[in-house]
Structure formats: C-alpha cells, structure tokens
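Asker: sequence and predicted model, in that order:
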Amino acid sequence: MQSLLFIGKKNSFIGKLIIARLKNNKIKIIFFNKKTIYLKNFIKKQKLKISFLWTNFGFEIDNKIIDLINNPRLIIISQTTGLNHINYDKKKYSKIKIISLKNDSKFLMSIPSTAEHTFALFLALAKNIVVSFQDVKKMNWRRNLFLGLEAKGLYFGIIGNGRIGKLLGKIAKSFGMKVLFYDLKKNLRHISLDKLIKKSDVISLNIDYRPKNQNFINKTHFNKMKKTCLFINSSRGENVNQRDLLFAIKNKKIAGAALDVLEEDSLWNEKIPKSYKSIINYSNKNSNLIITPHIGGYSKQALENTFERIINKVIKFIK
C-alpha cells in the first residue's frame, strides 16, 4: 500500500480535506504535527514506504530528509507557488516529482487573495488602521492623531505585471489611483523601473523569487523614492534588502512600509528567529511598519480551490 506523509495537523483545514478526498483511495495517510527537529526521527520510525510527502512553508525539505525517506520516485506535494522550502539536490534525485502551483498561471489568475491582501496592507498603512485600533484598545478616542491618506489620485507603482500585478492594478484603478507598471517583459504599458521608483506614491513589489532577484530592491531604489512613498512587499522577503529597507524607514527616506514576507520566512515554523529582532522591535514601537505572517494567499476560498487543483493531480499518481 502507498502512504502519504502530511506535515501538518490531522484536524487542520487541509488535513480534513485530505482525509475526505482520499478516503476511498488505497493509500494510508500519516500525519506529523510536531516541531521540525523531530521530523527526521519520525520518518525513521515509519514502517511503510513513503510514496508522497505533503509539505508547506515552515518545513525545509533537504537532502537529509530525502535520504531518510529513501524513495527515488518520491512525489513531493506543496500547495504553494514558491518552492524556497524544497531544497534538495535536483540532479542527485532526478526522478523525484514535485506537485505544486508553480507556473500554474492560468489557474492562479482566478485566485485574487494575494492581490487583495496587498492592497489591504496599503490601506492599513495609509488609513492608520492598525495603530488607531491599538490606541482604541487602550480606551483612547484620539482621531486627531491619525490623519490618513486618500487613495484616489495617487500614483500606484506595480513592479511585476504578472498575475498578482494585473489583479492589483485593477483594484487600484477601481479606487481612482493612477497605476504604473514595470516588468522585465517590456510593452507599451510599462515604464522604466527608475521612472516608476521616482514617480510613485505607493510601490508594490510583485515579482517571483529566483537567485537573480535577491535584493532586487535595495538602498539605491529607496534613496530615489519620494519621502512620502509607501512600500509594500507581498512577493518574497529575499527580493528586498531588509537592512536597507529598515534604514530607509528609520531615516525617513520613505514614509513607511507594509510587509507580508520577510527573508527566509518560508523556512519558519510558527516562531520568528531572534536574528530578526531589530525589524520586529521597530514595528512594535512605530506605526509606519506593518508586518503580517505571509498570509496573502491564506484565505478559505484560496485554500479550497488550490487544494482541489493539487489533490486532483495527486490522485492520478495513486495506484
């Protein structure tokens, strides 16, 4: 009998969906819901050969994990577009397959969750939603402290005119914003990165992660932005030089930032490493930096729809 190791809780949203959809298939489902450090020992104790490994952000799948599973035809499943957390030697384990949402562009155009969250981050920053709510919880009612911005008429610069960029552009236009696009694939709608950086009141980074995109936005760009500019990143933390960003905010090079991602966050499991204390401390003490825990694509509808897409691919491999 084939077996599927799911890294997550049995009673989680996805865990319940997996049980429901695979109950009539000849496959044993194994659940692992402990800390990452216990995963290797857990795999060692498994008597059944693991045919499928269903993972997610927070658990790095490396050569050691693959060696322990010892199945050259293993199928790795990840309900994500990014695969930073899957870091095994592709040449050494060439017969392993990965089922994910990466490059599934046509289907993903029907999932607006990340674009919605990105614009919500901008609104939260522009309207002082987070900081004013925190003040109200302290029994204060001081509207004079929280002067906000209107979206209408502002230049909204989108770096990366892919599926999220396109959806985000539509949302921004519906608010009466003037949308600017930059993309490596040039067309008549796009302007240069330099022009976008200098002209935009709001800048949203929406490119994928690949080694050449590391630190794509850095101090060179922050120094050219308007001092009133708001910067949004819901792509990957590695695409922005985090130190340069924090320096730009602290030294009023830009007005503020809202982030749904931090460097290497796809490897974290529920806790932020202590090495990130400086950016978290700044966010705790200041209202012009908002951080959410990579939840852009984490909506009920998105999870249900992407799960169906993934599970239908998985079922084809069950013997």
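Answerer: Now that the structure is in, tell me what you want to look at. Numbering: from 1, shown residues only.

Asker: from here on, contacts and neighbour counts on C-alpha atoms
Answerer: Fine.

Asker: would you confirm that Phe222 contacts Phe247?
Answerer: No - the pair Phe222 / Phe247 is not scored as a contact, 9.4 Å apart, by CA atoms under 8 Å.

Asker: who's more crowded, those two?
Answerer: For Phe222 versus Phe247, the count of surrounding residues by other CA atoms under 10 Å is larger for Phe222: 21 against 15.

Asker: tell me the contacts of the more buried one?
Answerer: Applying CA atoms under 8 Å, 6 or more residues apart in numbering to Phe222 gives the contacts Asp244, Leu245, Ala248, Lys253, Ile254.

Asker: Leu125: which of those residues is nearest?
Answerer: Of all these, Ile254 has the smallest distance to Leu125: 12.7 Å, by CA to CA.

Asker: roughly how far does the closest residue to the closest one other than its chain neighbours sit from Phe122?
Answerer: In space, and not counting its chain neighbours, Ile254 is closest to Lys227: 4.3 Å by CA to CA, 6 or more residues apart in numbering. For Lys227, the distance to Phe122 (CA to CA, to the nearest Å) stands at 16 Å.

Asker: more neighbours: those two, which one.
Answerer: Just comparing Lys227 and Phe122: by other CA under 10 Å the higher neighbour count belongs to Phe122, 24 against 17.

Asker: buried sites along whichever strand or helix holds the more buried one?
Answerer: For Phe122, the host element (DSSP states H and E) is helix 113-126. Residues of helix 113-126 classed as buried by neighbour count (16 or more other CA atoms under 10 Å): 113-119, 121-126.

Asker: got the contact list for the longest helix belonging to the chain?
Answerer: If you go by DSSP state H, the chain has its longest helix at helix 300-315. For helix 300-315, the external contacting residues (CA under 8 Å, 6+ apart) are Ile14, Ile18, Arg21, Ile77, Gln79, Ile99, Ser100, Leu101, Ile111, Ser113, Gly297.

Asker: this is the other structure I want to compare:
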Amino acid sequence: MTRVLVAEKIGASGIDLLRRHFDVDTAFDADGFDLEARIGDYDGLLIRSATQVTADLIGRATNLKAIGRAGVGVDNVDVPAATKRGIVVANAPESNVVTAAEHTMALLLALARNVPQAHAALVQGKWERSKWSGVELDGKTLGILGFGRIGQLVAQRARAFGMRILAYDPFVSAERYKELGVAKAEDSDAIYAEADFITLHLPKTPETEGWLDAEALAKCKDGVRVLNVARGPLIVDADLEAALDSGKVGGAALDVFRSEPVTEHPLFGRDNVIVTPHLGASTAEATDRAGFQAAEQVVAALTGGAVTTAVNVPAIKAEDLEVLGPYVPLCTALGRLAVTLVAGSSVDRVEVELLGRIADRDTRPLGTATLLGVLQGHTEEDVNVVNAPAVAEERGIQVVESRNSSARDFENLVRVTVRSGDRAERVVGTTFGRRNRRHLLEAWGQRFDVQLEEHLAIFRYEDRPGMIGRIGTAFGEAGVNIVSAAVGRRDDLADGAPHEAVMVVTTDAAVPRDVVAGMVASDGFQDGHAITL
C-alpha cells in the first residue's frame, strides 16, 4: 500500500484525508523518529516549515513521489533536486490570506482605538479614559501599498467600516480597482499625500526593501498611522522611530520585523506602537486549512489527479516541451522587458503572439512564462508556473494568446505586448543557434538584433552624433563593462522632426540605476531603464 509520512503536526482534517487513501505514519508524535533512515519507505511526505528537505535527504528518498508543504513558502525544500528526481512539490498558497487580512484589520482597529495600551493601563490599576481616546475609522482614508490577494481582502473589510480605500499596485488592472470600489493611486506619493492609515502588503524584493523610509514618511500627512503585516524589511526602523518621535507618524502597528524572532527592539515599549510576534498567519483555521490543502495535493499527486499548486510540474507533453523549452526563458525575459518599458500605473492586458512551428505545439507554458516575467518580484504572493494564471486573474489582468504557424524572416518569433491604460509596449524576440541563445529583435518601436544577457540597459534618445559615445563613457566611468550593444532607428518621420533611436547595451554586471538616471536626465535622452533578467 502507498505510504505517506506526516513529518510535522498539521490539522486533523488533513491527516484524516490522507488516511482515507494511504497508509499514514506521523513522525511528530513518535519519539526518536529518524527521518534520514526511514525516508526511503515513503511515497509521500507532508511537512511544514521546520523539516529541511535537502538534496541529501531527497537522495535517500528512493520511493518518494510527492512532497506537500502545509504553508506558502517552499524555502525548506530543495525544489531543483526534487524536480530532477521527478518528485512533485506542492504548497498551500491560499491557506493564510484570510488570516493575514483579518490580523491587519485587528491591528487597524487596535491602532485607531489604542486598545492594547488601554488594556495594559487598566490591568495596572489606571483608569485613563482621556489619555487613550482614539479616532474613528469611518470617513478616514486607508492607503494600501500592494494590492494583491491580501490587500484586496483588507480593502473589502475596511470598506465595511466606512473607510475610503486608496490603493497602489502597478501590477493590477484598472478594472479590478473598479470592481472592488477602490480608488487607484497613480503612484505611492498619492498614498502618502492622502492616507490617514497606510498598510503595507508588498513583496520583499531589492526594489521594495526599505520602501517606507524617511523620504517617504516626509511626504505623508501629519499624524499618519502605519501598519505592516507583510515583511519586516519594507520599513526602515530608524526612520520610522524618528517620525514617531517628531509626531509625523501618529502610531504604528507591526507584526513583522527585519530579523525574527526578536524580543528587544527600539520600537518596543512605546505608547504609540503596537506589536505582535508575526501572528499574521497564525490561527487554528489557517493551520488546519494549510494542512488540508497540502494533503489534497499529495493525494492528487499519488492517485493521478490534478496537482493544482505544484511549484515544479510542467503540465505538457514531453515532445512539446522539447520544442518549446528554449522559448520558456525567452518569454520570461520578454515579459519582464515589456512591463518595464510600458512603465504604466497598472497592467491591464498581456498579449502573447507565437509565430512559426512553436505555434503548432501546446503553448501554455510560454504564456505562463511570459506572465512570470511580468509578475515575478512584483506581487506579495510567490508566483510560479502553476499559480501565475490565477494570480493574473485575481488582479484583473487579461491574458490573450494568439498563434500563427508562419513567421516572416524567422523560423519562430515571440511578440509580447503589455497594455496599461492607453499605453502599450511591444517587444519581439527569438532564439538562435544550437545553444538556443535568446535574442531581442524589437523594443520601443525600433528593430535591431542583440543577444540577451542577464544584465542590460536600454535607452531612447534623439538620433544625433555622439550619443552612443556618451553612453559608453558613462558606463566606463561607472566601471560597467559592456558585453554587446545594438541600435535601432526610425527614418520615416516627417521632415524636420527629430529622429529617434533606441540602444540596447548588455553588460557583465547589473547597471547602477543612478547611472541610467544620469543619462536620462542629460540632453537628448528621453528614457532609459536598467534591467536584470
């Protein structure tokens, strides 16, 4: 009989589901259970966050076919090693979104009415009604930075309290804001200018780390209250402390911190700061839900069902994957390029055109790969090949794929267009050679041919002598080594109109953003971006 090991304690509903299908052992209630010695006995493994499923452990798991993670992250699983062995890895990505949204609301109410402070005073024998008088939520503006699943749930709940909701997330369609009755901010500065309360629901990326710093806080309304139930590094602690000292920030409620666990912190013990020990996902229901959802995925993987939250399973025939495989990283790169170049305040529509012999295959992985390029690093949820379409749908992003068996001038072509309101940007690419190297053929309306590397910069400028040299000089002064470059130019403009050119430069290291900003600010340059693919 198929055997499954539950390594860590989960809700009874998940274990019961597994036992209806398999022979189940529970390691968490067995003294001295030797996981390394016994892992080879099991076909399925269900874990939470404590069990480290390393490549070495996977090497010992000679019968293992499925790993279920009762939670969102899979950082404790060596997914590449599992994939190499053909082991399905699935998580429970929706298990804690309601819990996180509800905890945000709990902190929002507590922050508005000083509930923890008043409670602490009263149990100490102090009757301080006037000191802990709060404010109403009704009529106040809640600014939501990051409008993914959790941010949207917070918005729905806050509206019930009569709050006006203003949200910023350029990776949500304008239509989705309208559906939820939420005002769409064009940028984060609009949030700072209008919000009485600000709640963070951003992913942690190099771009978002330190998002709420002294500069951002200075733009806020006096007395603004700040909440963070997302990621600790989104806030610069010292800058928040200074803003609390000055009165610029009237209060803060924090559930997450830069390093955890933490029991000593400069913000702890302040009358205007409420803290909780990362309870955003901690409810009995969320724990039970995570275990049950992970168990569902293990059952599906071991009985031939549909594994809907797998993070490493391509749902495509091997013969199709062989043909399409080289185009998957190309599509991801084109998606990232297109969304960067459109630089809009929303992503409303992603169009993927597939031309040539690839159009005769099951091209779903290419559409998904494009969505990964558009969304990855920009959503609070971890986006992968399984959940990318669902993440796009819940953000109101329309995805349109078209196919044509003929491709003029090339054997295969991929065109990706990202639309934001009345703006649209198209990029075109293909692969060349036995090593299927990615090539960019069109961007910003200009045609050229450049092999895509990990790091690149792209500039749009007036086509006049000396512009290319200025880019080379600026990069040289910054110590950036150029690998290759290509220029496209338009010559169909009306007489007297300035001619425009686009230059793509690939480099062997990331291009500092201040170098690009300096070029764009100089005479004759119109726009520019540094991108790491």
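Answerer: Yep, it's here. The structure presented is a predicted model; accordingly, all values stated were derived computationally and were not measured.

Asker: give me the TM-score for these two chains.
Answerer: Once superposed, the chains reach a TM-score of 0.76 (TM-score structural alignment, normalised by the length of structure 1), with 293 aligned residues with a CA RMSD of 3.4 Å.

Asker: quick one, the helix holding Phe122 of structure 1 and helix 300-315 angle?
Answerer: Going by axes from the mean of the first three to the mean of the last three CA atoms, to 10 degrees, helix 113-126 of structure 1 is angled at 150 degrees with respect to helix 300-315.

Asker: by how much does helix 113-126 of structure 1 deviate from structure 2 on average?
Answerer: Relative to the matching residues in structure 2, helix 113-126 of structure 1 has an average distance of 1.3 Å after the fit, by mean CA distance after the TM-score superposition for structure 1.

Asker: mind listing the strands for structure 1?
Answerer: 2-7, 27-32, 50-55, 75-78, 97-99, 155-159, 178-182, 202-205, 230-233, 256-259, 289-291 (DSSP state E).

Asker: give me the angle between the second one and strand 2-7.
Answerer: Read that as strand 27-32 of structure 1. 20 degrees.

Asker: mind listing what's buried in strand 27-32 of structure 1?
Answerer: So strand 27-32 of structure 1, judged by 16+ other CA under 10 Å, has buried residues Ile27, Lys28, Ile29, Ile30, Phe32.

Asker: what range in structure 2 matches it?
Answerer: The counterpart of strand 27-32 of structure 1 in structure 2, counting by TM-score structural alignment, spans residues 23-28.

Asker: let me see the ranges of the helices in the stretch 201-319 of structure 1.
Answerer: Counting by DSSP state H, counting those that start in this stretch, one finds helices in the stretch 201-319 of structure 1 at the ranges 219-222, 242-250, 277-285, 300-315.

Asker: among these, which is the most enclosed?
Answerer: Of these, the one with the most neighbours on average (mean count of other CA atoms under 10 Å) is helix 242-250, at a mean of 18.

Asker: mean distance between that helix and structure 2 after superposition?
Answerer: Mean deviation for helix 242-250 of structure 1: 4.0 Å (mean CA distance after the TM-score superposition for structure 1).

Asker: what is that helix packed up against?
Answerer: On a contact count with 3 or more CA pairs under 8 Å, 6 or more residues apart in numbering; DSSP states H and E, helix 242-250 of structure 1 meets helix 219-222.

Asker: counterpart of the helix it packs on in structure 2, which residues?
Answerer: Going by TM-score structural alignment: helix 219-222 of structure 1 matches residues 214-217.

Asker: again, but for stretch 130-146 of structure 1
Answerer: Stretch 130-146 of structure 1 maps onto residues 116-132 of structure 2, going by TM-score structural alignment.

Asker: in the matching stretch, what counts as buried?
Answerer: For stretch 116-132 of structure 2, by 16+ other CA under 10 Å, it's Pro116, Gln117, Ala118, Trp132.

Asker: what do you get for stretch 11-20 of structure 2?
Answerer: So, applying 16+ other CA under 10 Å, buried residues of stretch 11-20 of structure 2: Gly11, Gly14, Ile15, Leu17, Leu18, Arg19.

Asker: which non-adjacent residue is nearest the aligned partner of the second one in structure 1?
Answerer: Spelled out, it's Gly14 of structure 2. Aligned counterpart of Gly14 of structure 2 in structure 1: Ile18 (TM-score structural alignment). In space, and not counting its chain neighbours, Ile18 of structure 1 is closest to Ile311: 7.9 Å by CA to CA, 6+ apart.

Asker: same question for Ile65 of structure 1.
Answerer: Lys40 (6.5 Å).

Asker: the longest helix of structure 1 to strand 50-55, inter-axis angle?
Answerer: Going by the same axes, to 10 degrees, helix 300-315 of structure 1 makes 160 degrees with strand 50-55.

Asker: in structure 2, what sits opposite the residue nearest to Ile18 of structure 1 in the alignment?
Answerer: Using TM-score structural alignment, Ile311 of structure 1 sits opposite Ala295 in structure 2.

Asker: wait, what's in contact with Ile76 of structure 1?
Answerer: Counting by CA under 8 Å, 6+ apart, the residues that Ile76 of structure 1 touches are Phe52, Leu53, Trp54, Thr55, Ile96, Lys97, Ile98, Ile99.

Asker: please repeat the previous calculation with a cut-off of 10 Å.
Answerer: Residues near Ile76 of structure 1 by CA atoms under 10 Å, 6 or more residues apart in numbering: 4-5, 51-55, 61, 66, 86, 96-100, 314.

Asker: that one maps to what in structure 2?
Answerer: That one, Ile76 of structure 1, aligns with Ile67 by TM-score structural alignment.

Asker: same thing with Ile254 of structure 1?
Answerer: Checking TM-score structural alignment: Ile254 of structure 1 goes with Val249.
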